[in-house]
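A.B. asks: one predicted model, sequence on top.
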Amino acid sequence: MRIIRRGAALAAATTVLLGLTAPLALASSALAAPARGDLGWGACPSDPPDGRQRCAELSVPLDHARPDGPSISLAVSRIATARPELRRGVLVLIPGGPGGSGLNGPSSAAKRLPQSVLDRYDLIGFDPRGVGASTPLDCGFDHADLARSHALPWPAPDGGIDANLATARRMAADCATGGGALARGISTRAEARDVDRIRQALGERRISIWGVSYGTYAGAVYAAMFPGRTDRVLLDSNDDPDPARVERGWLAAYATGAEDRFPDFAAWASSPAAGEYRLGDTPEQVRAAYLAAAERLDGAPLPWPGANPERLDGNALRSAMLDSLYADARFPRFAGLVQAAEGRRPLPAPDSAPEAAVRNGLSVSLATLCNDVAWPRDPASYAAAVAADRAAHPLTAGMPVNVTPCAFWPWRPAEPPVPITPAGPSNVLLVQNLRDPATPYSGALKLRAAFGDRARMVAVDSGGHDAYLANGNACGDALVTEFLTTGRRPARDAFCPKAG
């Protein structure tokens, strides 16, 4: 592995970054009567889905501890309320990921939010540092490393991790050389500080937040770092904030999340509702069919032109399984892949996304994961963990505890993770599905406990990722809408039964 000295990498990248935007002088962090900001709203970099959405650029320090040093650009967006007389403030939409784009978040939210919410807030979106239309990060990963079966570290069919170790070393080295100072400067703490710069630029004393998935952690960190600058904080599909593990724990939680959620798929795929995609007569038969198909593909992959890699092997099927559990609408496609492995139907056209966007998102994701918390460095510890996890959770085959590029990351975290505590105003509402494959209910309970009386939780008897306005649960949606429009939360944690 080629080691790049930290100072050399920073200097090389700084040379580039200095040409991107002039340094920004830090505005005062005090909350004394800010004037209404004017970001110079104009056209967005590409046509947004909603024509009302306007965009702007905001310069922020690459390193907030060096406000007069190099700066980078954040792309920010807004859909202003159509009822200024009812306006309460701004609702900042913090995207998931890490590495997800949020610039078109206002356009997406405006399609779903009730009018009562739209009347009360300007919707604010942004691409986090390193993402999309903001100063972008590109570690220069090879095409093969963009495959989901590489980006998520699925071990070999026999449980071996030698190939994962080689991939992890290579990708960490890519970020050291290709990502440089920007790769070093991405973290959840930095994102929270960026959000506060957005608040200042908007001229708002306080902001309301709607964070989804990873955005729940970023939102929780903001609420912990700047508690007096929060109005209403909605966290949807919640991450475990354990400061000793943070993202390490999130990856490991896929094993629990898949076991929580797979029964929903198995029930559907063994019912008449599945139609031509039915995989068995009982949920147990469906589970067995998936495991057998993955094992069959381990030994005899199917050619799949246009996919990355261009074959459906066991790990590609496992990746598709995990992806399908995010939403019921994805069930038929995954069932079709199992049937293709059984020789019952042809493979569908592969899903594909622009490679540059995939590389960018993966670069930012890894930078965040690796800079937020230290990861174990001993390969033997990963091999042992994979062996145990494969036995305990065959659906995910050891992937959630396998080695990542963070084991070989060239930098150590610059700051410790932010502890989430009860200190601050009681203005946080968590909403959470009971069977979420990516952010399991068990982890959400830990965030709820960490906030103490700052928070209430609305638990929804539903499966999949994303809760508010995502599953047709009128009870859960009504409680969240009430909070956003009036600030009222349930007196105690609430439970919403399955819709219908």
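C.D. replies: Yes, it's here. Numbers count the residues shown, from 1 in each chain.
A.B. asks: use CA for all of it now, contacts and neighbours both
C.D. replies: OK.
A.B. asks: quick check: what element follows the strand or helix carrying residue 181 along the chain?
C.D. replies: In this structure, residue 181 sits in helix 180-184 according to DSSP states H and E. Counting by DSSP H and E, the next helix or strand C-terminal to helix 180-184 is helix 188-202.
A.B. asks: which elements pack onto that following helix?
C.D. replies: Under the contact criterion of 3 or more CA pairs under 8 Å, 6 or more residues apart in numbering; DSSP states H and E, helix 188-202 touches strand 54-61, helix 214-225, helix 355-372.
A.B. asks: could you redo these as TSV and give each row distance to residue 286?
C.D. replies: Converted to TSV, the helices and strands packed on helix 188-202 look like this (distance: least, CA to CA, whole Å):
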stretch	distance to residue 286
strand 54-61	47
helix 214-225	31
helix 355-372	32
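A.B. asks: okay, the ones you listed in TSV with mean neighbour count and distance to residue 306 next?
C.D. replies: Formatted as TSV, the helices and strands packed on helix 188-202 follow (neighbours: other CA atoms under 10 Å; distance: least, CA to CA, whole Å):
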stretch	mean neighbour count	distance to residue 306
strand 54-61	22	35
helix 214-225	26	30
helix 355-372	23	12
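A.B. asks: out of those, which is closest to residue 197?
C.D. replies: Minimum separation from residue 197 across these (CA to CA) falls at strand 54-61, 7.2 Å.
A.B. asks: where's the closest one relative to the chain centroid, distance-wise?
C.D. replies: Centroid separation for strand 54-61 versus its chain: 22 Å, with CA atoms, centre = their mean, to the nearest Å.
A.B. asks: need the residues that contact it.
C.D. replies: With contact meaning CA atoms under 8 Å, 6 or more residues apart in numbering, strand 54-61 is reached by 21-24, 39-45, 67-79, 134, 194, 197-198, 201.
A.B. asks: which of those fall in strands?
C.D. replies: Per DSSP state E, strands hold the following members of the contacts of strand 54-61: 71, 72, 73, 74, 75, 76, 77, 78, 79.
A.B. asks: let's bring in a second model and compare:
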Amino acid sequence: MAAVVVACLTVAVAPAAPASGATLAWRSCPGVDDRRLRCATVQVPLDHARPAGPTIDITISRLPATDPALRRGVLVTTGGGPGGAGVPEPLNLAAVVDPAVLARYDIVGFDMRFVERSTPITCGQPEEEPGGYWVRTATYQSLADTAAQARAYARACARHAGWALPFATTAQAARDMDTIRTALGERKLSFLGGSYAAMLGVAYGTLFPHRADRFVLDSPVNYDLAWRPYELARIPAFEENYAAFTGYLADNSATFGLGATPTEVAATLSRAFAGAATEPIVAGDHAWTAGELGSLTVIATYFEHLWPVVATDLAAILAHRPPPIPLDPRPAPLPGTPGVPADNHTAVNTAFRCGDDAWPRDPATYRRDLARLGTRYPVFGPSIANLNPCAFWPVSRDNTPPLAGNRAPAALVVAALRDASVPPANSIATARAITGSRLVTVDRRTHAPVLNGPADTCLTGAVTAYLVHGHLPEHDTAC
């Protein structure tokens, strides 16, 4: 493991900052039992281009700094996705960062606009899509059928949430962050977010560089590629990690019984998925669809350390037994979170991915992509390259400020070298675009390694040195 080298700088110790948000009405957080975390409501414009127009409510949460005498300011975080809840994130972040970070920052989370506690939207569906992500696989149905389903979904979203869709963009959410900063009475904010949340941090730095303090961007999506080019570019990494997972299953064939070679395992899983596309696999009290099995398998492509869990569950399901280590294939709010529509996470994920940029409208484009990528990458190409509701979205324009316009202070950018969800090229591009930034990498098959682990002392040390002392590594660092 490479040691973390930090610049030898003399940093003046600033006086302790006062507690933020003194004028906000703090209360218990819906769905969160930990009394240390308190919530408040911040009103933001529905459209920041019309600050005097209609407003929506954003729920924020705060975990106070553990040492008020050392308090430096706020460290903002939120969920990934897009569509993940951010209110509980301060507690999750507190479990992975060094105590010295917790001493110096109020950790502030927020449910992004239209998510769960923050004026939630619905597309009128009875349940979430597996993984909270609308996707169909060309292997199991025609492009015409997929187009019909995608068009119907887009129309339902317009019918149920048309008032919100033009304003479901990462740039609008970044402007919400600045309104939150103002409500907290903070001159600047620091930030730590992973995956899509890291891309949101990039958007904030582009729009408000003078308000950005210390930003840790854990596996940020390349903002210039959001979303269709990014989706297509990550197909090879998905395929590579899936192949590694089938190798693991083959190496442990005596335990899981899915095949003695990677080819046998892949054939077993392919037959099971195809069968489930016609008739779900009943395992206990749940009938597993092909989409749910695919979502479970995606977990394995994201996190090598969860291979034993996913493998155990897959083996049980294919044997028509209840999975012994249940992994819910569909996102859900924490128990006790009221008023969240049944399909909220999928609705938000689709709205932001479709709303950030214009997607191809011509089905022929998707047909060509499927022909090109579906054969070369037969497991994930037929789904990731396929047509989706964005082809029929009622809002179709570029809402993404260019990454080249980012003038934020230097950030700490983190990547896992074998991340399928956000391949490292995304983090490399982000680090190069934000002048003076440093890239810290870990050679692991995982996603957003700061937040999702496994823990790495080299990586944690770099994050701590930066957030606590403002020290970036002198050079890009391989942990």
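C.D. replies: Yep, that arrived. Everything numeric in this text was worked out from a predicted model, so none of it was measured.
A.B. asks: TM value for the aligned chains?
C.D. replies: Once superposed, the chains reach a TM-score of 0.86 (TM-score structural alignment, normalised by the length of structure 2), with 453 aligned residues with a CA RMSD of 2.8 Å.
A.B. asks: of the helices and strands packed on helix 188-202 of structure 1, which approaches residue 251 of structure 1 most closely?
C.D. replies: Going by CA to CA, the one of those nearest residue 251 of structure 1 is helix 355-372, 9.9 Å.
A.B. asks: tell me the helices and strands packed up against that closest one.
C.D. replies: Judged by 3+ CA pairs under 8 Å, 6+ apart, the packing partners of helix 355-372 of structure 1 are helix 180-184, helix 188-202, helix 247-269.
A.B. asks: mind putting the ones you listed into JSON lines with distance to residue 397 of structure 1 and mean neighbour count?
C.D. replies: Shown next, in JSON lines, are those (distance: least, CA to CA, whole Å; neighbours: other CA atoms under 10 Å):
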{"stretch": "helix 180-184", "distance to residue 397 of structure 1": "30", "mean neighbour count": "27"}
{"stretch": "helix 188-202", "distance to residue 397 of structure 1": "29", "mean neighbour count": "21"}
{"stretch": "helix 247-269", "distance to residue 397 of structure 1": "9", "mean neighbour count": "22"}
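A.B. asks: turn the ones you listed into JSON lines, including distance to residue 279 of structure 1.
C.D. replies: Shown next, in JSON lines, are those (distance: least, CA to CA, whole Å):
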{"stretch": "helix 180-184", "distance to residue 279 of structure 1": "44"}
{"stretch": "helix 188-202", "distance to residue 279 of structure 1": "42"}
{"stretch": "helix 247-269", "distance to residue 279 of structure 1": "6"}
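A.B. asks: quick one, which of the ones you listed is nearest to residue 113 of structure 1?
C.D. replies: helix 188-202 (21.8 Å).
A.B. asks: now do that closest one against helix 355-372, angle only.
C.D. replies: Per axes from the mean of the first three to the mean of the last three CA atoms, to 10 degrees, the angle that helix 188-202 of structure 1 makes with helix 355-372 is 110 degrees.
A.B. asks: by how many degrees do helix 188-202 of structure 1 and strand 71-79 diverge?
C.D. replies: On the basis of the same axes, to 10 degrees, helix 188-202 of structure 1 is oriented at 60 degrees to strand 71-79.
A.B. asks: starting at the chain centroid, how far to helix 188-202 of structure 1?
C.D. replies: Helix 188-202 of structure 1 has its C-alpha centroid displaced from the chain centroid by 18 Å (CA atoms, centre = their mean).
A.B. asks: what's the mean distance for it versus structure 2?
C.D. replies: Compared with structure 2 after fitting, helix 188-202 of structure 1 deviates on average by 0.6 Å (mean CA distance after the TM-score superposition for structure 1).
A.B. asks: what comes into contact with that helix?
C.D. replies: With contact meaning CA under 8 Å, 6+ apart, helix 188-202 of structure 1 is reached by 27, 34, 36-39, 58, 60, 63-64, 128-129, 205-207, 218-219, 221-222, 225, 368, 372, 417-418.
A.B. asks: hmm, try it at 7 Å
C.D. replies: Outside of helix 188-202 of structure 1, the residues within contact range by CA atoms under 7 Å, 6 or more residues apart in numbering are 36, 37, 38, 39, 60, 128, 207, 218, 221, 222, 368, 372.
A.B. asks: in structure 2, what range does it match?
C.D. replies: Using TM-score structural alignment, helix 188-202 of structure 1 corresponds to residues 170-184 of structure 2.
A.B. asks: residue contacts, residue 408 of structure 2?
C.D. replies: Residues near residue 408 of structure 2 by CA under 7 Å, 6+ apart: 205, 206, 209, 210, 212, 434.
A.B. asks: now those in JSON lines, with distance to residue 275 of structure 2?
C.D. replies: Converted to JSON lines, the contacts of residue 408 of structure 2 look like this (distance: CA to CA, whole Å):
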{"residue": "205", "distance to residue 275 of structure 2": "47"}
{"residue": "206", "distance to residue 275 of structure 2": "47"}
{"residue": "209", "distance to residue 275 of structure 2": "52"}
{"residue": "210", "distance to residue 275 of structure 2": "55"}
{"residue": "212", "distance to residue 275 of structure 2": "51"}
{"residue": "434", "distance to residue 275 of structure 2": "48"}
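A.B. asks: nothing else from me, thank you.
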